[in-house]
Structure formats: structure tokens, C-alpha cells
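> I'd like to go over a predicted model; first the sequence, then the structure.
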Amino acid sequence: MIDIDLHMHSTCSDGLLEPEDLVNAAGRAGLGVIALCDHDSIAGVARAMAAGRARGVEVLTGVELSVAWQNWRDVHLLGYGIDLASPELLRCLATFAERRANRNREIVAAVNRRLDHEGRQPLDPDDVTALAGGVMGRPHIARALMARAYVASMEEAFDRYLVPCDVPKTYWPMEEAIAAIRRAGGAAVLAHPTSISTDFTVLERLVGGLAAIGLDGVEVYNSMASEAEAAFLQGLTRRHRLVTTAGSDFHGIDPGDTMGKGRGGIRFSGALLPPLYARIAERQEPL
């Protein structure tokens, strides 16, 4: 059985590796199927798919959206099997990419005010944008700070500049995000639920409520959930007839980032794929 990783990031959002390099690294790690799920961007997916064909790694189309539902903010929703040419999805992503870019320009301006107070030369926003190569994220600003030798590590960049200079995000409404993914022929999956809450009662209400408005699955196996939490989440998916997925949320930035593995070193099995593929196929059947 092949190993998989259905939650990975590239330089097209806030990952360290170019899409092609990410695919090649996945191949070297022995992964047979991956999904590139950049934040609010599908800019790297076609590149990753082309690299995958050359490398013998299947790349599933994907995206990760930052959404809000009820009192929760910054809930992450994965879209798998989406049509990269979907006009509606492209319009939505373009809108949110612009909002994301505006936010990051505001963060750069705030960082520069702090640098000026310290007597240091400011960052050039165009240089940070060029460094991103796609959708600028805070890790790109951190890398620009490291390039200037203002900080020695990503962690220091966040602690000294990016956390104090943060600007609130704009979120998709959950109902709209799920509907957009489904209309683009994809399956909507809740990412790393224990990042939202580790309270089982809260997770029961969250997953149940989202299942009622069209959620397709839950990322049960990930880099955050403990064995007990994953077992609970698996039970939720069964009760609500949702698919189970697995992903590391690999960015390649933190030393502990390991593609193809979850918390405790558990490897992600390709046995999870058939139900997900079946759900995507249902979306793509002609009306």
C-alpha cells in the first residue's frame, strides 16, 4: 500500500519549497499521492501536477481556505479534486488573494515602523513580493528579515516582528466556502480539527454542524492530533458518514516538519483514498 500526504504547502503560499521541489521531496520520501493545498491559492497546483507526472507521484488538486463559522475564526477548510479552471472558484480566490496581499502589505508597513524605531533600514515590499513568487505570506516577510540579518531564524522573526505587527485576516463564510468547493467539483474537508479545540464536546458540535451544511470529510490523521484525539475524530466521521483524510500540513520551515507522517511518526496510508475519490466523483457527475 502506498503512503500519502494530502496537506502540503509550497512557495505559492507560505511553504519553503517550490511546487516542483516539493513533489521531488515527496517522491524521495516514498510518497505515492500528495495534495498541494496552498492558502487561498491554486497557483502552484498545475506545476506540481506536471512535476508529479515526471516523478511518478500523483498530485491531487487542492486548496486550503481560511474560513469563519458561527463564533469560530480561522477555521481551515481543504478542497480536494477541484477544477482548476472553475470560473467561480477563480473569482473567489482572486478576491481573497487581493485581500491577503493587502493584509501582508500592512504587516510589512508595521514591521518597517518597528525597524525604523530600531534605526534599521526598512524592507522593500516589492522584494518581499518577489521572494514569495505567488501569494505573499508572513513566512516570506520572515525570510526577508533573515536575509537582512535582522533575525537569525524564523522563530525569532515571528517573536520579534510578525506576531507584534500582525493584522487581522479576512475569512470566507463557511457555507460559501463549502459551496464553492463543491460547485468546483471538489470535496470539502475540515483540516486539523484539534487546532480549533481539543474539547471533544466542542468537536462533536463543530463536526456535526458542518456535516449538516455539506462538509465532506475530516482530516483525522495529522501532525497535531494525539492517538486518542484521532480515534475520537474517526468515530465522528463514521457517525456523520464523512470521509477520512490524512495530511502533515508540511511547510518545510520548522525543523520538526516531516512530510507523510503525523504526530507520533504515524505514516498516512493510501487505504484512505478510495472513499475520498468516490466523494469527488459524485461531485463531478453530470447533472
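Yep, it's here. Residues are numbered from 1 along each chain as shown.
> all contacts plus neighbour counts: C-alpha atoms, from now on.
Will do.
> now the helices for the stretch 1-150 of the chain?
Per DSSP state H, counting those that start in this stretch, the stretch 1-150 of the chain carries helices over the ranges 19-28, 45-55, 87-117, 125-132, 138-147.
> out of these, nearest to P173?
Nearest to P173 among these is helix 87-117; the distance by C-alpha to C-alpha comes to 11.8 Å.
> mind listing what's buried along the closest one?
Neighbour-count burial for helix 87-117, counted by 16 or more other C-alpha atoms under 10 Å, picks out 89-90, 93, 96-97, 100-101, 103-115.
> helices and strands around it, which ones?
Here helix 87-117 touches helix 174-183, going by 3 or more C-alpha pairs under 8 Å, 6 or more residues apart in numbering; DSSP states H and E.
> in the helix it packs on, which residues are buried?
M174, A177, I178, A179, A180, I181, R182, R183.
> ok, now which ones touch the fifth one?
For A180, the residues meeting the contact criterion (C-alpha atoms under 8 Å, 6 or more residues apart in numbering) are E88, L89.
> gap between it and E88?
Plainly put, A180 is 7 Å away from E88 if you go by C-alpha to C-alpha, to the nearest Å.
> ok, now V163?
Taking C-alpha to C-alpha, one finds V163 at 33 Å from E88.
> any common contacting residues for A180 and E88?
With C-alpha under 8 Å, 6+ apart, A180 and E88 have no common neighbours.
> try this one side by side with the last:
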Amino acid sequence: MGERPPPLYTWRVIDLHTHSRASDGTETPRELLAAAAAAGVRVVALTDHDTTAGWAEAAEAVAATGVALVRGIELSTRAATPDGGISVHLLAYLPDPAHPDLVAAMDRTRDDRVARARRMVDLLAQDHPLTWDDVLAQTADGATVGRPHLADALVAAGVVADRDEAFATILHPGARYYVPHYAPDTVDAVRAVLAAGGVPVMAHPRAGRRGRVVTDDTIAELAAAGMAGLEVDHRDHDDVERSALRGLATDLGLLVTGSSDYHGTGKLNRIGERTTAPEVLDAIAARGLLEVLHP
């Protein structure tokens, strides 16, 4: 008695990684769900960076769009290494948004993102026509300034053609303008998500073009700490990487997800271009504290 009945997702197209203007997407949460509906996606996870600010508007759009909503977050974390750490993005599905450990991690990360963005603007302004006001003009009200907003300002200034070019060149972690920001330890973040009743899944674990990636041993350490899955089907993984990740997930008993990492017009990614199997969403829904919101 009291157990949640198993949801019936067998007919649904499921995309478990998207972004709205609450972080670095180009659409409002309502527009994002409408885009999902137009693309034939029937379950979407809103996973803005280090914030739950878009959840309420997305929830209000569920009935009108007919798209079920998985409330989530993409947490910026750093896995410990002898040379200073490697950036890891951790998807947190269906957690308590008010849990103090989770709130503390998000608040500190967002605050440091702003300071970091200002430092990057100062460096970029030495060589390019860019000001802090230019960046703010590309940032939605309430959103935390990040590299995508710097990229949009550089596009508007004619420095680069699009976000992809900006991230591949002057905003790349190897560029002299790049400044790191605070991020909690990945193991600590996994534990915070679990404490908040959420389901932690590593986003694009082999996306090497974004920067260095963690080893299989680190993934095993995170699995031992309670990480639930790996985002395997992602446009930043090739066939060889997807095959290796599926094998690793099998060995470690991890869930395998697939997602678009959609940002509206901010990236080439198309909503629903990679999807998650229904039985995997069933497993996530069974483990999460919050329920999936249905039309």
C-alpha cells in the first residue's frame, strides 16, 4: 500500500535533457514544451544549469501542450584529479528543490558563474568589442550569466558566427580567455542529489570536444557513491564511444539514457534527436522523490 503505480511510457518519445531561458536556452519553459509537442516528443526533462527557476512555468504548460514533464537540474561539478579536476555535468532528476544541500550547491555555483563571467569579459574586451552590458543584453531576466551568453554577445558583435564557433575557439577551456568557476566535487554532488530524493545521471560523459573527460575508474567511483546512470546517446558521442559506454553501464549496473541537450536556437541540437527507452524512465520515475507531471 502506498506504492506508486508503474507509469505507462511504452508509446512515448522521451527526451531527458533540455534547457530553457532560465539558464542558457533560447526559449521560455512554455515555448520549450510547445517545441517538444511539435516535434512529437511526449516526455521532456527540463534540466537547466544549477537552477529550478523554470520548473513552475514548465509545469503550467503540461496540460496545454500534452507533454509530460520530468523536473530536473544539470549540476556543474568537478571530479577530483591530481592536476586540479575535470568538469562533470550531473543531471539530477525529480529531486526536492528545497533540500538544503542541493540549494547550497546551486547557489554557490551560480554566484561564482557571475564573477567568472565578468573576469572573462574583461579578458575578451582586451581583443574584441565586448562589454558587460553587451552580455547582459543577451541574458534573460533571472538567468545566471554563463559562457553561452558571452557567446551570444560575441555573435551579436560579429566576432563569431554562432555559439558553436565561440565554444570551439575563444570560449574553449584551452583558450586564454577561459576562466574556471567553482563547482562542487562530483561525489559530493551525487550524494546531495540522493539526499534530496533525486536520481543522478552523468551527462555526456565522453564529450571530449568540450574538454577532458573522466576515466572509467572515476565513473565506477561515482557509481559506488550512488550515481544511477550514464547519458550514452548524445550527439557528442560517436559510435565507438556509445558502445563503450553501454558496456561500462552494463558492468556497473547503471541506467542508460539518451537526450538531445536541446538549447533552442542556441545550439544545433534538435529536440528529440536522441531519446531514452521507456523502461529507463520507469526506473527513474520509481526512484525519484517527485512525480512525473502528466497532461
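Great, that's in hand. These numbers come from a predicted model, not from an experiment.
> and the TM-score between them?
In this superposition the chains share a TM-score of 0.83, using TM-score structural alignment, normalised by the length of the first structure; 269 aligned residues with a C-alpha RMSD of 2.6 Å.
> coming back round to it: so for F158 of the first structure, which of the helices of the stretch 1-150 of the first structure sits nearest?
Across those, closest to F158 of the first structure is helix 138-147 (C-alpha to C-alpha), at 6.9 Å.
> so what touches the helix or strand following that closest one?
Once the chain leaves helix 138-147 of the first structure, the next helix or strand it forms, by DSSP states H and E, is helix 154-157. Among residues not part of helix 154-157 of the first structure, those counted as contacts by C-alpha under 8 Å, 6+ apart are P139, A142, R143, L145, M146, V151, I253.
> count of neighbours near the nearest residue to the second one once chain neighbours are set aside?
Once flanking residues are discounted, A142 of the first structure sits nearest to A157: 5.3 Å by C-alpha to C-alpha, 6 or more residues apart in numbering. A157 of the first structure is surrounded by 21 other residues when neighbours are defined as other C-alpha atoms under 10 Å.
> aligned to G72 of the second structure, what sits in the first structure?
In the first structure, G72 of the second structure lines up with G62, judged by TM-score structural alignment.
> residue contacts, that match?
Taking C-alpha under 8 Å, 6+ apart, one finds A35, L36, C37, D38, I42, V45, L78, G79, Y80, G81, I82 in contact with G62 of the first structure.
> so what's the fifth one up against?
Read it as I42 of the first structure. C12, G62, V63, L84.
> first-to-last residue distance for stretch 56-74 of the second structure?
17 Å.
> do the same with stretch 145-160 of the first structure
End-to-end for stretch 145-160 of the first structure, by C-alpha to C-alpha: 10 Å.
> quickly find the element holding the equivalent of A244 of the second structure over in the first structure.
When the first structure is aligned by TM-score structural alignment, the residue opposite A244 of the second structure is F232. For F232 of the first structure, the host element (DSSP H and E) is helix 227-239.
> quick one: contacts of that helix?
For helix 227-239 of the first structure, the external contacting residues (C-alpha under 8 Å, 6+ apart) are T194, T198, F200, E204, V207, G217, V218, V220, Y221, V243, T244.
> among the residues you listed, which lie within helices?
Judged by DSSP state H, helices contain the following of those: F200, E204, V207.
> ok, so of those, who is nearest I2 of the first structure?
Among those, V207 lies closest to I2 of the first structure (C-alpha to C-alpha), at 28.3 Å.
> translate that closest one into the numbering of the second structure.
So V207 of the first structure corresponds to I219, using TM-score structural alignment.
> then L36 of the first structure?
Match for L36 of the first structure (TM-score structural alignment): L46.
> thinking again about what came up before, ok, which of the helices of the stretch 1-150 of the first structure comes nearest A278 of the first structure?
Closest among those, using C-alpha to C-alpha: helix 45-55, at 20.3 Å.
> show me what that closest one is packed against.
helix 19-28, strand 58-60.
> give me the aligned partner of A22 of the second structure over in the first structure.
In the first structure, A22 of the second structure lands on C12 (TM-score structural alignment).
> what about its match, neighbour count?
C12 of the first structure is flanked by 26 other residues according to other C-alpha under 10 Å.
> and it, what is it in contact with?
Here C12 of the first structure is in contact with E18, P19, D38, S41, I42, A43, G44, A132, G133, G134, V135, M136 (C-alpha under 8 Å, 6+ apart).
> farthest pair in the residues you listed?
P19 and M136 (15.1 Å).
> what's near enough to touch the residue nearest the centre of the first structure?
Centroid-nearest residue in the first structure, with C-alpha atoms, centre = their mean: E64, separated by 4.2 Å. Each residue near E64 of the first structure by C-alpha under 8 Å, 6+ apart is listed here: C37, D38, H39, D40, S41, H76, L77, L78, G79.
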